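Q: prediction below, plus the sequence it came from.
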Amino acid sequence: MASVARSLRKVFVGGLPWTVGTNELRQYFSEFGHVVNAFVIFDRNTGLSRGYGFVTFGNPAGFNSALNQQKHILEGNVLQIQPAN
């Protein structure tokens, strides 16, 4: 049951600059609420960012705050944010 509740607070983040890693992603989204987990997906062969990641918030307020933000810009890139499945 806990994993279901946690998945309801997880967001997909697309459009990440290749310079953004897990720490930068966590730091950016922590302004919206407590971040339990944040990670950027990297290509296994090249080690380069694939341009997307996921953020899990510790509570619904942070999750909703991030989703309700009109526009997310990180290092000059406009991010695409949506609830993760």
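A: That came through, no problem.
Q: going forward, measure contacts between C-alpha atoms and count neighbours the same way
A: OK.
Q: need the contact list for the most centrally placed residue in the chain.
A: Geometric centre of the chain, nearest residue: V55, 3.5 Å, by C-alpha atoms, centre = their mean. Residues near V55 by C-alpha atoms under 8 Å, 6 or more residues apart in numbering: 10-13, 25-26, 29, 35-39.
Q: alright, now check it against this:
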Amino acid sequence: MPQKIYVGNLPKNIGNEVLTEKFSKYGHVCSAKIIKDRETNLSMGFGFVEMESPEEAERAIVNLNGSVFNGRSISVVEAKKSLLH
């Protein structure tokens, strides 16, 4: 069963492909999406990654939460259902 992960404090200049590549080291990435401002189409600095299994998601969370990505310390946590709606 796929598991969604919230990724915060992302560098503004990365795209979905870079996010996919970063997380694919920990398992199969079903999807990765940087959230963009509707008016400017610029990154809002956060996104969501969906991993194929809860085990892969947990591995990514443990290894990436608090890590430095392009000079920024990123937040990687299980996505809460309230964030997904």
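A: Thanks, I have it. Every value quoted in this text rests on a predicted model; they were computed, and no experiment measured them.
Q: report the buried members of the contacts of V55 of structure 1.
A: Among the contacts of V55 of structure 1, those classed as buried by 16 or more other C-alpha atoms under 10 Å are 10-13, 25-26, 29, 35, 38-39.
Q: which residues of structure 2 fall in helices?
A: 16-23, 54-64, 81-84 (DSSP state H).
Q: what's the most buried one of these?
A: helix 54-64 (a mean of 18; mean count of other C-alpha atoms under 10 Å).
Q: can you list the neighbours in contact with that helix?
A: Taking C-alpha under 8 Å, 6+ apart as the rule, helix 54-64 of structure 2 contacts 1-5, 23, 26-28, 50-51, 74-78.
Q: among the residues you listed, which are in strands?
A: Members of the contacts of helix 54-64 of structure 2 lying in strands (criterion: DSSP state E): 3-5, 50-51, 75-78.
Q: which residues are in contact with the aligned partner of K33 of structure 2 in structure 1?
A: Counting by TM-score structural alignment, K33 of structure 2 lines up with F39 in structure 1. The contact partners of F39 of structure 1, by C-alpha under 8 Å, 6+ apart, come to 21-22, 25-26, 53-55.
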